[in-house]
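A.B. asks: heads up, no residue letters with this:
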């Protein structure tokens, strides 16, 4: 009988060391950290060659975050510390061979930490774990494709297969993947968007007619106010700090809203400027509003009430019914924009009237004095950019969080003009591009129509599973095959033990990957690991060396081309693997010449141009050094909603009824981490070293329960009668609102219930989980 592998990282401590949180981000320390991580994985000359091409025109697009590149690139270093860590991880000289898998059983590997697994090196050849066996063994590509095809074709329905995608997949591979899946007969195409910015897409589509942000990078220097809400750019999008520094030097005011005071929002020392290393750096935030976890809607409503404090709300409620020419003379809100470009304003004001300012202040956790300071700034200016990330998108009311931001921007007329608009800051480098290419479980009919006409088939119309629904389907046995194009599905998803059982219920799990991760060890009855080229490597096909394309978080499509020889002669590109799966599975039933697609990626891009709006002359435009912008109605002040107007919305306050011994927990990243990839065990900016199993907690809460710093505790969550436990964490006193705590993911994902998801978007609620702390 096969031993049971461990779904969770080891529940043991590694030796916590604490220092005071840092008072500035980047600087010389970031430079030294970059060098350290590079030299741990490769020699100096290789590292310098790679970094010199990173984010350069015609070079390698960073596989870390999706923050856009400036038009004028630094010749010294157009990358950040965490981008260098990502490059080091992928381009490492370390290799995992068949001998490695022969030496470690799956259970033995699962006993290791996620950090250890990732540090073993690049995967080098296809491996299979057959039913009942304990060790992965080599398999040829032909055998692997045939094995998968047999399993897929044996299903009673195509809907019994799930095809997941990570946001690092290129446009070309993503387009082929969705084409293969739809020719197979299903829209079961969940992806990592379901777990991060799905709430942004839903909220923005409903209110502005496009599920993407409306600003470009140049808008940052043209803005008057930048609001950064529920985001930690110093760790998650470090290149954003240089954009904020430029904006600050132009006189832009920055308002930061977050439960934690993050170093990267306080002060920035540009790592390319040695004067900054020894100087004071640039103070970024003008006003820091330390909101309670999920107190954002209350705060935004309070801000709006304060902005309107000199207005007669009764008059505003009925303003379209009377002559209001005098309104245009006021400068607090943009009446002209509201009247001509929006709908729902009166209902919005009617709803706003029912709120008491004192109650909103209490619910937000921010003092009335600070709220009024922010409101005074917002009254003066109309060029406002609102940036946000998962601090807003992973709550039950996540869509409402973002729609309340839209309400504020519409009130000020801060959409569709230079220096103003919405800016959801995406994580993975092509997560937005994957969606553009059709990686979506609920495709629009017009997209399916074009796809069917171009490739002469009838695409499936039935909506597929999103990520949470996919996990449930596997758990319940209605989905039997799981294929992941990239990613670390188990560690990225909620309710770790539930998700593990779901994967283990499958007849087959397949992971297309560059590095080993925990998802490879929590497997179906049969499991395959298919190793692929990384973005740093040369992709040579029949017509010669290829490049791929990606879309950044501001809608620019541009190229990426690797420079290294492949880590192994057995590696295939993602696009080649998808084509191999399609040929083996579909055979003569497919209307696609898959070999022609792969021999020259221009052929893929020609088809993308025919199917997807905005990609006219794709092959020509993507070869421009700067790439090209996709159409964006909201950016141009054109709202592609049904009534062609931007919509004010009514958003209720979230309700968290905490008992005296309960806390609201949010999961966060450490500085040595990008999504589920663990680069190291330190969280330098927060002063936490050599430990990941920590709980950031208010010192007053610790005093209340007579807990001590570094005391070992367990965490419990209870939802719908089901109890979940995360064992062996260490308390760290920290500046965080009372009855709020923060923990790292994936270690605390086990506490996030599978059924606790955002309204409308179904995003797992990883940022507001009610838990209890039990001291050992």
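C.D. replies: Yes, it's here. Keep in mind the model is a prediction, meaning the values are calculated, not measured.
A.B. asks: For the rest of this, base every contact and every neighbour count on C-alpha atoms.
C.D. replies: Fine.
A.B. asks: Do a quick rundown of the strands in the stretch 1-150 of the chain.
C.D. replies: Counting by DSSP state E, counting those that start in this stretch, the stretch 1-150 of the chain has strands at residues 17-18, 25-26, 95-96, 122-123, 127-129, 137-138.
A.B. asks: Distance to residue 482 for these - can I get that in a markdown table?
C.D. replies: Output for the strands of the stretch 1-150 of the chain, formatted as a markdown table (distance: least, Cα to Cα, whole Å):
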| stretch | distance to residue 482 |
| --- | --- |
| strand 17-18 | 40 |
| strand 25-26 | 40 |
| strand 95-96 | 23 |
| strand 122-123 | 20 |
| strand 127-129 | 15 |
| strand 137-138 | 20 |
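A.B. asks: for these, which one sits closest to residue 584?
C.D. replies: Ranking these by proximity to residue 584 (Cα to Cα) places strand 127-129 first, at 17.2 Å.
A.B. asks: residue boundaries of the strands in the stretch 551-700 of the chain?
C.D. replies: 556-560, 628-629, 646-647, 662-668, 673-674, 677-678, 688-689, 694-697.
A.B. asks: between those strands, which one is nearest to residue 257?
C.D. replies: Taking the strands of the stretch 551-700 of the chain one by one with Cα to Cα, strand 662-668 is closest: 15.1 Å.
A.B. asks: So which elements touch that closest one?
C.D. replies: strand 740-744, strand 769-775 (3 or more Cα pairs under 8 Å, 6 or more residues apart in numbering; DSSP states H and E).
A.B. asks: what about versus this one:
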């Protein structure tokens, strides 16, 4: 007889995708009260004359089918195109303190914002304000600061290229490079680490490469939930017999077996396809050790061909295209196997089996997600992944290369068009060429630095182009308190979230159009552009009637703020560019020559790919070669009493947006207050499945950080590791617990201790 599981915890046996995914799509259409309209909207997603799905950055195939959306993409689309509204009447009915007690799920379920709102401290409510008055107030407050560097300008990855370009132009005309953005919290290790390795902070593969690869290695990501359209690519590769080797602490269902909703045989027969040919449950934070173990075996087999070594290195490639091999050899020689195995949580045989598959494949693609980047050694992880591929010449040829899998559908494009706190000379040259002024070169703030500056009182204003910054950021005690100290807080958003309720002296919410909305300016309907994970730029054009005539597009809102703040400085024609987005793209092309002939090329079917020199073995590094970089050690190994916490997104979630309370593939239904933990770790602490526990952070300085009253769920996770949901677990992630190279918070590598909940335990959280 099977033991009773905690409430809401079940064993989910079906494959990912399939009929379960279609049922979930139907349920989300009904929940948002748009069954007919929503179905028609989904058919326009990721189509040539349609809009780009805001759900993820996975690229579109050359030959799109009649429906190019996935379950979680459908949730994102219907969440935005909902019939529900949060207009002025909603804010009249609810005070800000009342709304603060709501979850993000409850707040966003009330629908689209319709009017610009300003916080009124006397009534403790948001009240309607005219656009002109909102812009005037923002301009007045920004211009009253002692220095432009006292303002922070955050960007969410869903902003279009056009909006992000105008935003960075405005901020640089204003006089600062304070650009905290969502990249800082996810793939900044890629943006920092890869340029040092291969000369570009982007992936090197195209979707076509997956048709010609001989093996796929997947590190630290869960495509079935976070970028489900990738599952079509993995499904096709698996059915061709391509080995897919997974390194991930948790056995994610979509990486085990997947039923493609577009495959009539699998749907009719309720069958599925095995995805991972090998699944290595690496310890959370153990990827660096696993990668170094693979490299150690490969180099050990290649040291001396004359003495019988395997000669498995691509020596011609290494000699012609790389530098640093001898330093890498010395490092792995002195890295002991005991440390590698203890840190990775894998056996030497498991690592060797992965090496065997790697060496037997001519062309290898290595994909990775935030399981590699959100660690204190995130940059090192990325660079060791590059090392692994470089040893066999697996970068810069067909069917091989690096594939960092991004989340937001234009997070990569935002960086491409200038959202960076550390502008290059090329960017400054481009702005001077296009607009006649040279912005400051002074480095600005990333996300961690921005929160620190606000908390200390050095920064007094914050403008957010989308996102839910305070909730997404680590250490909410510090972050939330910091936001309340601001003189000015401006949020450009489609829906209400908890960041909006951390009110400053002056707080405004400015409602904007979404991806699905028709954007009409003076010259007619407009299209925007986005860049996917593989550097392809394509257009996106909404078609739905906006939720309210009061809504403005993101470019129009940015231009309105710019006109009220910098006026006609440098004779920038803000209004003229918003009248016709082609004019914005003309300026992008002037600043960034890689966008040559932008308006013509983006109108071609499928758009165009930006230049990625490493894709054809041109290395934009100081040495003009790819660098095999050394990282000392194998990463942090926690003490005997600590467990390593990794934060997860549920299947009903996209970043901080919670669509519902189910995590279907992991067998969690109707709740999020749980922690996944290995059975041996429970037993060692005198605990059982279903017990109520408290977590205490063992990282960072300052006051104790605790999260109390969680339910322990026995789960298939490596010993020494636990997992819980983001953003609830952020309270355990100190602000100073981050990768020193990239500034990325270490959300997936937090040492914590566990105690049984006592009657007075919640005092720890006070």
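C.D. replies: Ah, there it is. Quantities reported herein were computed from a predicted structural model and do not represent experimental measurements.
A.B. asks: Kindly provide the TM-score of these chains.
C.D. replies: Taking TM-score structural alignment, normalised by the length of structure 2 as the basis, the two superposed chains have a TM-score of 0.96; 750 aligned residues with a Cα RMSD of 1.5 Å.
A.B. asks: still on that earlier bit, residue 349 of structure 1 is nearest to which of the strands of the stretch 1-150 of structure 1?
C.D. replies: Closest approach to residue 349 of structure 1 among those (Cα to Cα): strand 25-26, 40.8 Å.
A.B. asks: Neighbours of residue 324 of structure 2, how many?
C.D. replies: By the criterion of other Cα atoms under 10 Å, residue 324 of structure 2 has 14 neighbours.
A.B. asks: That one -> structure 1?
C.D. replies: Under the alignment (TM-score structural alignment), residue 324 of structure 2 pairs with residue 344 in structure 1.
A.B. asks: quick one, what contacts the residue nearest to that match when sequence neighbours are not counted?
C.D. replies: Nearest in space to residue 344 of structure 1, with sequence neighbours left out and distances taken as Cα to Cα, 6 or more residues apart in numbering, is residue 648 at 4.9 Å. Contact partners of residue 648 of structure 1, counting by Cα atoms under 8 Å, 6 or more residues apart in numbering, are 207, 342, 343, 344, 345, 348, 403, 406, 407, 410.
A.B. asks: So what would you say the end-to-end distance of stretch 631-647 of structure 2 is?
C.D. replies: Using Cα to Cα, to the nearest Å, one end of stretch 631-647 of structure 2 lies 25 Å from the other.
A.B. asks: correct me, but the match of residue 324 of structure 2 touches residue 643?
C.D. replies: No. Taking Cα atoms under 8 Å as the definition, residue 344 of structure 1 is not a contact partner of residue 643, at 11.6 Å.
A.B. asks: can you give me the strands for the stretch 351-500 of structure 2?
C.D. replies: Remark: strands assigned in the stretch 351-500 of structure 2 by DSSP E, counting those that start in this stretch are 364-368, 401-404, 461-465, 488-493.
A.B. asks: give the contact list for the residue mapped onto residue 422 of structure 1 from structure 2.
C.D. replies: In structure 2, the residue equivalent to residue 422 of structure 1 is residue 402, according to TM-score structural alignment. Residues near residue 402 of structure 2 by Cα under 8 Å, 6+ apart: 203, 204, 205, 365, 366, 367, 386, 389, 395.
A.B. asks: Tell me, how many residues neighbour the aligned partner of the fourth one in structure 1?
C.D. replies: Using TM-score structural alignment, the partner of residue 365 of structure 2 in structure 1 is residue 385. The local packing of residue 385 of structure 1 (other Cα under 10 Å) involves 26 other residues.
A.B. asks: what does residue 684 of structure 2 give?
C.D. replies: Residues lying near residue 684 of structure 2 (other Cα under 10 Å) number 9.
A.B. asks: Please say which position in structure 1 it maps to.
C.D. replies: Counting by TM-score structural alignment, residue 684 of structure 2 lines up with residue 704 in structure 1.
A.B. asks: for that match, what are its contacts?
C.D. replies: By Cα under 8 Å, 6+ apart, the contact set of residue 704 of structure 1 is empty.
A.B. asks: For it, give its distance to residue 661 of structure 1.
C.D. replies: Noted for residue 704 of structure 1: a distance of 10 Å to residue 661 of structure 1, by Cα to Cα.
A.B. asks: Then residue 264 of structure 1?
C.D. replies: For residue 264 of structure 1, the distance to residue 661 of structure 1 equals 32 Å [Cα to Cα].
A.B. asks: Could you check which of the two is surrounded by more residues?
C.D. replies: The residue with more neighbours, out of residue 264 of structure 1 and residue 661, is residue 264; 26 against 13, by other Cα under 10 Å.
A.B. asks: is it true that the more buried one touches residue 237?
C.D. replies: No. Residue 264 of structure 1 sits out of contact with residue 237 when judged by Cα under 8 Å, with a separation of 9.7 Å.
A.B. asks: circling back: so which of the strands of the stretch 1-150 of structure 1 comes closest to residue 280 of structure 1?
C.D. replies: Residue 280 of structure 1 sits nearest to strand 25-26 of all these, at 11.1 Å, using Cα to Cα.
A.B. asks: can you give me the helices in the stretch 351-500 of structure 2?
C.D. replies: Under the criterion DSSP state H, counting those that start in this stretch, helices of the stretch 351-500 of structure 2 are mapped to 370-373, 378-390, 411-416, 425-435, 447-456, 469-472, 476-483.
A.B. asks: Please tabulate these in a markdown table, including the columns distance to residue 346 of structure 2 and mean neighbour count.
C.D. replies: Converted to a markdown table, the helices of the stretch 351-500 of structure 2 look like this (distance: least, Cα to Cα, whole Å; neighbours: other Cα atoms under 10 Å):
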| stretch | distance to residue 346 of structure 2 | mean neighbour count |
| --- | --- | --- |
| helix 370-373 | 16 | 28 |
| helix 378-390 | 17 | 26 |
| helix 411-416 | 33 | 26 |
| helix 425-435 | 44 | 16 |
| helix 447-456 | 33 | 21 |
| helix 469-472 | 32 | 22 |
| helix 476-483 | 34 | 20 |
